[in-house]
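K.L.:
the sequence and its predicted three-dimensional model are supplied below.
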Amino acid sequence: MLPALLLHDTATVAAAIIISLLGAVVLATVVLASVLARTPSRRRDARATLTILLRHRRLH
């Protein structure tokens, strides 16, 4: 029973790490878009998306 429980806990931790890394990649992509976008309207859109993402992160 113990190996199965350990395997379940390991899978849960691995899934949490993958989800966190995916969130960090999305956040980094939006940050880069907000800085490097060619047109001002795209930079504004990226900054608005970044604001939404950061607000969502603070709530969780």
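P.N.:
Cool, got the structure.
K.L.:
for the rest of this, base every contact and every neighbour count on C-alpha atoms.
P.N.:
Fine.
K.L.:
can you tell me how far the residue most central in space within the chain is from residue 38?
P.N.:
Centroid check for the chain by Cα atoms, centre = their mean gives residue 23 as the closest residue, at 1.3 Å. From residue 23 across to residue 38, the span is 24 Å (Cα to Cα, to the nearest Å).
K.L.:
what about versus this one:
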Amino acid sequence: MPTLSGLIHDGAVLTGAASTLYTLIVTTAALTALLARTPARRRDAQQVLKILLRRRDGNHDHRT
């Protein structure tokens, strides 16, 4: 049976791996948005970045 410290360690490792993967995906999309040969691919990469980097401010309404 796993101990509490083992579970915490495994969770931390999993969180670190997920963070690294997310960083790689965002970096790839940013480089594609800058360096793609065609405008259509650059636009698509920019849209992906907008989705990945969308701010989550909670329930605040900023339409004022």
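P.N.:
The structure has been received and is ready for your questions. Note that the coordinates shown come from a computational prediction; the quantities given were computed from them, not determined experimentally.
K.L.:
after the helix ranked longest in structure 2, which helix or strand is next?
P.N.:
For structure 2, the longest helix by residue count, based on DSSP state H, is helix 4-35. Note on helix 4-35 of structure 2: by DSSP states H and E, the next helix or strand toward the C-terminus is helix 39-52.
K.L.:
does anything pack onto that following helix? Which helices or strands?
P.N.:
Secondary-structure packing of helix 39-52 of structure 2 (3 or more Cα pairs under 8 Å, 6 or more residues apart in numbering; DSSP states H and E): helix 4-35.
K.L.:
what about the helix it packs on, how far off from structure 1?
P.N.:
Mean deviation of helix 4-35 of structure 2 relative to structure 1 after superposition (mean Cα distance after the TM-score superposition for structure 1): 0.5 Å.
K.L.:
what's near enough to touch the nearest residue to residue 44 of structure 2 once chain neighbours are set aside?
P.N.:
Nearest residue to residue 44 of structure 2, sequence neighbours excluded (Cα to Cα, 6 or more residues apart in numbering): residue 33, at 7.6 Å. Residues in contact with residue 33 of structure 2 (Cα atoms under 8 Å, 6 or more residues apart in numbering) are 41, 42, 43, 44, 45, 46.
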